[in-house]
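Asker: sequence first, then the predicted structure:
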Amino acid sequence: MPLSLHAAFVPSCRQVIGGCLAVLAKAEAAGIGDLGEQKLAPDMFPLAFQVQSVAAHSAGAIAAVRAGQFSPGGGLPMPEPDYASFIAMLAEADAALAAVTEAEMEGFIGGQTDFVFRDRRMPFTSENFLLSFSQPNFYFHASMVYAIFRNKGVALGKMDFMGRPRMSL
């Protein structure tokens, strides 16, 4: 049986968003503060950008496919650098993903979605935008949320990043 676009995108995004929420909970419990300054390298975007990008390249990517265009940030505001704002942004993204149906996503196949940044336009079919652009970006930024806190000494492991696997029980 072929894998649907929905099955290839939505469940994994929701799983890793769950992991990001668990990472944030552990970091908050560990007392990691000054969230506006947390990053791995001086030339790296801060934690708030990483959280925004996780939301933008998951639920925001679906919204972009509906609109036919995606720009950096996915039209989402930069969250305040605090746990409540980060959690709210990721919970909203998860809820939006939960509302997307397989039928709607199958209807995206063959559509056009452009990535637009300043004077640059990159055309994609909608499925290639989701699977070759947003999905890799999603995983990259989610891994940065994990890595920033792991680097700060929060006791995190791979399962914290992965979230809850979808086992058949």
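Answerer: That came through fine.
Asker: every contact and neighbour count from this point should use C-alpha atoms.
Answerer: Will do.
Asker: now the residue positioned nearest the centre of the chain, nearest residue through space, not along the chain?
Answerer: Nearest to the geometric centre of the chain sits V54, at 2.2 Å (Cα atoms, centre = their mean). Counting by Cα to Cα, 6 or more residues apart in numbering, V54 lies nearest to F138, which is 5.1 Å off, once chain neighbours are set aside.
Asker: try S143
Answerer: F161 (7.1 Å).
Asker: elements contacting the one helix or strand the one you found maps to?
Answerer: Element membership of F161, judged by DSSP states H and E, is helix 158-162. Helices and strands touching helix 158-162, by 3 or more Cα pairs under 8 Å, 6 or more residues apart in numbering; DSSP states H and E, are helix 5-29, helix 135-151.
Asker: closest to P42 out of the ones you listed?
Answerer: For those, proximity to P42 was assessed by Cα to Cα; helix 135-151 is nearest, at 12.4 Å.
Asker: here's the one I want to compare it with:
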Amino acid sequence: MSAITLSELVIPTFTNGLKTLTHILQAAEAHAKANGLDADAEYVGARLIDDMLPLSFQVQNATTNIRKTLNRVTGAEDQPWEDNEKTFAELYKRIDRAQALLSAVDAAKIDAASDNEVLLPFGPQGIKLSAKASVLNQAIPNYFFHVQTAFAILRSKGVPIGKRDFIGSFLELY
């Protein structure tokens, strides 16, 4: 059995999560249309609870996590994106932008950096750890937190989505 490379973990995991985000956003739009609702008004600013950030933030942060992870691991300079999406069309463009990063990244560069030390901006001094540990212990869990929170927000608003909708992209069901 061969070892899984860091790129084999990063690229498909993030790509499939983006497919999940797209799928659940499409389900939300279809649900809104079927019920005479404005999807942008109903869902983009929706939250699970008042002190939690909205759906738009969850998509923004999931995609930001991809950008920052790829840059951190490959040593590329991070170019921040504006977080100003207010419509489903804008959220889809953001997802496409993150997918373009994943499609363009050099897998060999990710793999070569697996043992390199990176700095996670966490706390006043940050945390130094290997690129591999940063992906496994921060990037992927953080990514799934935001994808799952987006799912939960839409589900709480009555969008008829379930486990198959969340995990289907990982099993190549859609």
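Answerer: Sure, I can see it. Here the structure is a predicted model, which is why all the values come from computation and not from measurement.
Asker: format the helices and strands packed on helix 158-162 of the first structure as a markdown table; extra columns: distance to S85 of the first structure and mean neighbour count.
Answerer: Formatted as a markdown table, these follow (distance: least, Cα to Cα, whole Å; neighbours: other Cα atoms under 10 Å):
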| stretch | distance to S85 of the first structure | mean neighbour count |
| --- | --- | --- |
| helix 5-29 | 11 | 20 |
| helix 135-151 | 14 | 20 |
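Asker: need these in a markdown table with distance to A93 of the first structure, can you?
Answerer: Listed next are those as a markdown table, based on distance: least, Cα to Cα, whole Å:
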| stretch | distance to A93 of the first structure |
| --- | --- |
| helix 5-29 | 8 |
| helix 135-151 | 12 |
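Asker: and those: which comes nearest A91 of the first structure?
Answerer: helix 5-29 (8.1 Å).
Asker: how much does that closest one stray from the second structure?
Answerer: By mean Cα distance after the TM-score superposition for the first structure, the fitted helix 5-29 of the first structure averages 1.0 Å away from its aligned residues in the second structure.
Asker: that helix corresponds to what range in the second structure?
Answerer: Using TM-score structural alignment, the residues of the second structure aligned to helix 5-29 of the first structure are 6-30.
Asker: list the buried residues for the helix holding F161 of the first structure?
Answerer: 160-162 (16 or more other Cα atoms under 10 Å).
Asker: so that helix matches what in the second structure?
Answerer: Going by TM-score structural alignment: helix 158-162 of the first structure matches residues 163-167.
Asker: now the matching stretch on the first structure. Mean distance?
Answerer: So stretch 163-167 of the second structure averages 1.6 Å relative to the first structure (mean Cα distance after the TM-score superposition for the first structure).
Asker: off-centre distance for that stretch?
Answerer: 15 Å (Cα atoms, centre = their mean, to the nearest Å).
Asker: try stretch 124-142 of the first structure
Answerer: 10 Å.
Asker: in the second structure, what residues pair with that stretch?
Answerer: Under TM-score structural alignment, the match for stretch 124-142 of the first structure is residues 129-147.
Asker: give me the contacts around the matching stretch.
Answerer: By Cα atoms under 8 Å, 6 or more residues apart in numbering, the surrounding residues in contact with stretch 129-147 of the second structure are 6, 10, 13-14, 17, 20-21, 58-59, 61-62, 65-66, 69, 72-73, 113-120.
Asker: ok, F57 of the second structure - contacts?
Answerer: Contacts of F57 of the second structure by Cα under 8 Å, 6+ apart are D83.
Asker: sounds good, over and out.
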